[in-house]
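Colleague: Sharing a model prediction with you, sequence too.
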Amino acid sequence: NKGQLLHEFNLGDAAMHAAHQKEMLQMQASGMLTATGMGKMDHGAMGHGDMAGMKHDDPNSVLVEPGKTAELTWTFTKATGLEFACNIPGHYQAGMVGKLTVSQ
């Protein structure tokens, strides 16, 4: 990530990205997700009990902080069509999404 903002690389279909974007918005609203990284929050103490277990550790996704690199290894077992995207709030909508076609 050569930029100044946090980015994400996430593999999934359009429906998965839409659901994940909602989670990322909740994380941002709670202060857990900032423009440059992941913060530490006590959600129970803040009245966010429903988010107490929320974290960003999906196997199909990596967060890449400014100036850092990350690696995602995924084994495809069948032909499929997916998207790769950044689901940081506003990034997908700004065009940080692409198609991935896996053929056998």
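Modeller: On my side now, so go ahead.

Colleague: CA atoms for contacts and neighbours, from now on please.
Modeller: Will do.

Colleague: Stretch 90-104: how far from the chain's middle?
Modeller: Chain-centre distance of stretch 90-104: 13 Å, with CA atoms, centre = their mean, to the nearest Å.

Colleague: Presented hereafter is structure B, for comparison with structure A:
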Amino acid sequence: MNHRRTLLKAASAALLAAAAGVRAHGDAEHAQHAQHAPAPKEQHDWGVAGDAQAVARTIEVRMGDDMRFTPARIDLRLGETVRFVAVNDGRLMHEFVIGTRRSNEAHAAMMLKAPGMEHDEPYMAHVPPGRRGEIVWRFNRAGQFEFACLIAGHYQAGMVGAIHVRA
């Protein structure tokens, strides 16, 4: 019995030591790679995070407590990289989130269930009252997309705008 316990303790200690060594190696090596390699940009149905140096134009979008965006429709060209400046003119927190109707509806439903959920993606800006947020986005797919405020209840109140990307 003592032999079995000793063997079990030795095996456990060996596994812990090996795991610590792998973790230490991984952290240093991955940190070094992270300093030199840009993070890959994730392709979405509505495009990809843009490069600030490639911005073709800047579009200011104003958000208010009337649950509306101004402008409510934006027309773009396929391949265009845009800097969106989302300005919150209201007293409530608002968001500017780019997506498809389906993705925004799903996200809005999730926010109703978990209104305090924190999240951050390159296609969204959380904008406190009286502040502004920016998104740089490249529209590399043609189609009909949306920008919306997905704060619980805002999307359902009509806080959504249209993006039309033509080929």
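Modeller: Structure's in. What do you need? Quick caveat: nothing in here was measured; it's all calculated off a predicted structure.

Colleague: tm score of chain vs chain?
Modeller: TM-score of the superposed chains, computed with TM-score structural alignment, normalised by the length of structure 1, equals 0.69; 80 aligned residues with a CA RMSD of 1.5 Å.

Colleague: In structure 2, what residue spans correspond to helices?
Modeller: 2-36, 101-113 (DSSP state H).

Colleague: Is it possible to get CSV of these that adds distance to residue 126 of structure 2 and mean neighbour count?
Modeller: CSV is the format used below for the helices of structure 2 (distance: least, CA to CA, whole Å; neighbours: other CA atoms under 10 Å):
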stretch, distance to residue 126 of structure 2, mean neighbour count
helix 2-36, 26, 11
helix 101-113, 14, 16
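
Colleague: Nearest to residue 129 of structure 2, out of those helices?
Modeller: helix 101-113 (19.3 Å; CA to CA).

Colleague: Would you reformat the helices of structure 2 as CSV and include distance to residue 74 of structure 2?
Modeller: What follows is the helices of structure 2, written out as CSV (distance: least, CA to CA, whole Å):
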stretch, distance to residue 74 of structure 2
helix 2-36, 36
helix 101-113, 15
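
Colleague: so which of the ones you listed gets nearest residue 121 of structure 2?
Modeller: Comparing these by CA to CA, helix 101-113 comes nearest, at 12.4 Å.

Colleague: measure residue 78 of structure 1 to residue 92 of structure 1 for me?
Modeller: 26 Å (CA to CA, to the nearest Å).

Colleague: More neighbours: which of those two?
Modeller: residue 92 (18 against 9; other CA atoms under 10 Å).

Colleague: now for residue 140 of structure 2: what does it line up with in structure 1?
Modeller: For residue 140 of structure 2, the aligned position in structure 1 is residue 77, judged by TM-score structural alignment.

Colleague: For that match, the count of nearby residues, please.
Modeller: When counting by other CA under 10 Å, one arrives at 9 neighbours for residue 77 of structure 1.

Colleague: Ok, residue 87 of structure 1 next?
Modeller: Neighbour number of residue 87 of structure 1 under other CA under 10 Å is 26.

Colleague: OK, contacts around it?
Modeller: 7-10, 17, 20-21, 24 (CA atoms under 8 Å, 6 or more residues apart in numbering).

Colleague: State the distance from the spatially most distant residue from the centre of structure 1 to residue 79 of structure 1.
Modeller: Residue farthest from the centre of structure 1, counting by CA atoms, centre = their mean, is residue 104 at 27.4 Å. Shown here: residue 104 of structure 1 relative to residue 79 of structure 1, a distance of 6 Å by CA to CA.

Colleague: swap in residue 71 of structure 1?
Modeller: Separation of residue 71 of structure 1 from residue 79 of structure 1 (CA to CA): 22 Å.

Colleague: any idea which residue sits dead centre in structure 2?
Modeller: residue 121 (1.2 Å).

Colleague: hey, where'd the strands end up in structure 1?
Modeller: For structure 1, the strands defined by DSSP state E occupy 7-12, 61-64, 80-85, 97-102.

Colleague: Ok, which of these comes nearest residue 1 of structure 1?
Modeller: So among the strands of structure 1, strand 61-64 is nearest, using CA to CA, at 6.2 Å.
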